[in-house]
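>>> predicted model and sequence follow; I will ask about them next.
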Amino acid sequence: MQGSANLNLMKKAARKVGRALVKDFREVENLQVSAKGPGDFVTRADREAEKTLREELLGGRPTYGFFGEETAETEGADPTRRWIVDPLDGTTNFLHGLPHWAISIALEHKGEIIAGVVFDAAKDEMFWAEKGGGAWMNESRLRVSGRRSLSESIFATEIPAIGKATLPASLQDFARLAPVSAGVRSWGSAALNMAYVAAGRFDGYWARGMRPWDIAAGLVLVREAGGLLSAVREGHDPLINGTILCSNEPLFEGFRKVIRGE
């Protein structure tokens, strides 16, 4: 249950950044905010968080690569391993004073995500998983939900903001799923949505227009909690394609058919 040295390094880095972000979150009105684009903001806290994660993770594993949201990718001396990091997933929530955001750290080895941490610092919930070691939240083992019917299930997604090319398709997805489900939620953090699927809080999740740092840690969390996942279209890699769909096994095929419009 303790995890590997790599996983412990990831947890330590996430907690260090989490303490700083919680402090900034309490003073959110004083943050320096600059616009990266319509509906997509970056804060001083965001940049400082990634800087700290880079220092902590590469300090512990200096030969690994580093791929983060806010800075250019760094290739390590070991080309088979890299950190994939979102220092603040749910930035818009953070800026609006909504306590639903997370630090996401994944470790990739030879193209496969082998470990992931999603830390909800505001609620002190550390979701973590390692290939073959199960998925956990703090000290509790996680399993995906046991629901078997779409009509009894709650799903999560991302409703894109102004100017996003994926908005029309996402609204069509929503229009197909909402009438046959118990509800659809859009809470503004891809990393936490996937962690919640792993924890059985959401029965499934799908999204379009995702970047690798949005979903990398969630991939191993869902798999190790017993869930299934794929890109929206069969045969694609979610980290490359940018679409993701995941749920428990009984719901998966029906859920996927609804989202695909089949």
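Looks like it came in fine. Numbering: from 1, shown residues only.
>>> only C-alpha atoms for contact and neighbour calcs from this point on.
Fine.
>>> what helix or strand is the residue nearest in space to the middle of the chain on?
In the chain, the residue lying closest to the centroid (CA atoms, centre = their mean) is A191, at 1.9 Å. Taking DSSP states H and E as the definition, A191 sits inside helix 190-198.
>>> following that helix, which helix or strand comes up?
Later in the chain than helix 190-198, the nearest helix or strand by DSSP H and E is strand 204-207.
>>> packing partners of that following strand?
Packing partners of strand 204-207 (3 or more CA pairs under 8 Å, 6 or more residues apart in numbering; DSSP states H and E): strand 154-156, helix 190-198, strand 244-247.
>>> the structure to be compared is supplied as follows:
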Amino acid sequence: MSDSKMEPAVGRKSFAAVAINSASKAGEWIKTKLGGYTTLNLKSSSADLVTEVDKGAETMIRNLIMTHFPDHSFLGEEGVEPGPEASASALRAVLEEEYVWIVDPIDGTTNFVHGFPYFCVSIALAYKGEVILGVVYDPMRDELFIAEKDKGAYVHGKRMQVSRDATLRESLVATGFPPSQDVALPLNMRQLEAVVPKVRNVRSNGSAALHMAYVAAGRLSAYWEVGLNAWDIAAGYLLIHESGGRVTGLKGEPYHLGVRNVAATNGRIHDELLQVLQSAEQAEGPGPGSGSDVRFQV
């Protein structure tokens, strides 16, 4: 695609400038609300939460983006009903659009609700189904991770590189525990049991986007999780890709916006991690929720 397609200026604002401004403003507002939300509702389960702060932040981001790019499409978590079928339908509805902004206003809402300072704003932009921009902003640490297609990934203005760990044995890895406790969680627990003896240690801090940003920055060597959505992964995918890492589905299929079960690594340990995860899945048969593609969730 041409440079003019990649970086148009509308009102003298580039894609990256608008994404950075939107993430920063929303993140700073979210930070002021820590411990001060007024409504808490359950979505798909007791582990799947939403507050008025999530909704307010998404509205803020949408308004900021649409001010500059009114003809673009917008896919935000809080505008989609809970559950994989609703997520699949919402994604299909925008896949044919030229430009789609994909937003999770608070990735790590459970942490936010409990005052645990590990959550972020995640904003990605896809052009004809391909992610070309990713921004993850951690307001508690004032860390902004950004990647543009073919331009590298940066944090604190410094280019990021994935870790150089060559084996699982020397790697610090992360996972997450899905809110779908009757479907995805059993698979996740089998995977965890298989991975723990193979690695240096495992972390689970509760934000997919931040875990992926940490893989891009070399702070983690790998991250995997089942039952995610496009808004959880899209920005983090580009951060890792532009930092020299690798992101696939759990069967090794190339990343696309429909991937729900994800493995993200420094690349060096990717095949080894997939082998361990696949052995855990095969031990109990594929089971429900083992597919990694949104197309199999309808």
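Great, that's in hand. Every value quoted in this text rests on a predicted model; they were computed, and no experiment measured them.
>>> can you give me the TM-score here?
The TM-score (TM-score structural alignment, normalised by the length of structure 1) is 0.93; 257 aligned residues with a CA RMSD of 1.9 Å.
>>> that older thread, next, the contact list for the residue nearest to the centre of structure 1, please.
By CA atoms under 8 Å, 6 or more residues apart in numbering, the contact set of A191 of structure 1 is D89, A102, S104, V118, D214, I215, A217, G218.
>>> residue contacts, the equivalent of G152 of structure 2 over in structure 1?
Using TM-score structural alignment, the equivalent of G152 of structure 2 in structure 1 is G134. Counting by CA under 8 Å, 6+ apart, G134 of structure 1 touches R141, L142, L221, E224, A225.
>>> show me where the stretch 101-250 of structure 1 has strands.
Secondary structure of the stretch 101-250 of structure 1, counting by DSSP state E, counting those that start in this stretch: strands at 102-109, 112-120, 125-130, 135-137, 140-141, 154-156, 183-185, 204-207, 228-230, 244-247.
>>> report the angle between the second one and helix 190-198.
What that stands for is strand 112-120 of structure 1. 100 degrees (axes from the mean of the first three to the mean of the last three CA atoms, to 10 degrees).
>>> strand 112-120 of structure 1 vs structure 2, mean deviation?
Following superposition, strand 112-120 of structure 1 is found to deviate from structure 2 by 0.4 Å on average (mean CA distance after the TM-score superposition for structure 1).
>>> tell me the buried residues in that strand?
Neighbour counts using 16 or more other CA atoms under 10 Å place I113, I114, A115, G116, V117, V118, F119, D120 of strand 112-120 of structure 1 among the buried residues.
>>> for stretch 76-94 of structure 1, buried residues please.
Residues 76, 81-92, 94 are the ones in stretch 76-94 of structure 1 that count as buried (16+ other CA under 10 Å).
>>> so which of those residues are in helices?
Among the buried residues of stretch 76-94 of structure 1, the ones falling in helices (DSSP state H) are T91, T92, F94.
>>> and of those residues, the nearest to A165 of structure 1?
Minimum distance to A165 of structure 1 across those is 18.6 Å, recorded for T92 (CA to CA).
>>> contact partners for the equivalent of the closest one over in structure 2?
Taking TM-score structural alignment for the superposition, T92 of structure 1 sits opposite T110 in structure 2. Each residue near T110 of structure 2 by CA under 8 Å, 6+ apart is listed here: A47, D48, L49, G206.
>>> can you select the buried ones from those residues in ChimeraX?
Buried residues among these (16+ other CA under 10 Å), as a ChimeraX selection:
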select :48,49,206
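>>> any chance you could map the strands in the stretch 1-150 of structure 2?
Secondary structure of the stretch 1-150 of structure 2 by DSSP E, counting those that start in this stretch: the strands cover 40-42, 49-51, 73-76, 99-107, 120-127, 130-138, 143-148.
>>> what's the average distance of the second one to structure 1?
Here strand 49-51 of structure 2 is compared with structure 1 after superposition; its mean distance to the aligned residues, by mean CA distance after the TM-score superposition for structure 1, is 0.7 Å.
>>> what's that strand aligned against in structure 1?
With TM-score structural alignment applied, strand 49-51 of structure 2 matches the range 41-43 in structure 1.
>>> quick one: contacts of that stretch?
By CA under 8 Å, 6+ apart, stretch 41-43 of structure 1 touches L31, Q32, V33, S34, A35, K36, T91, T92.
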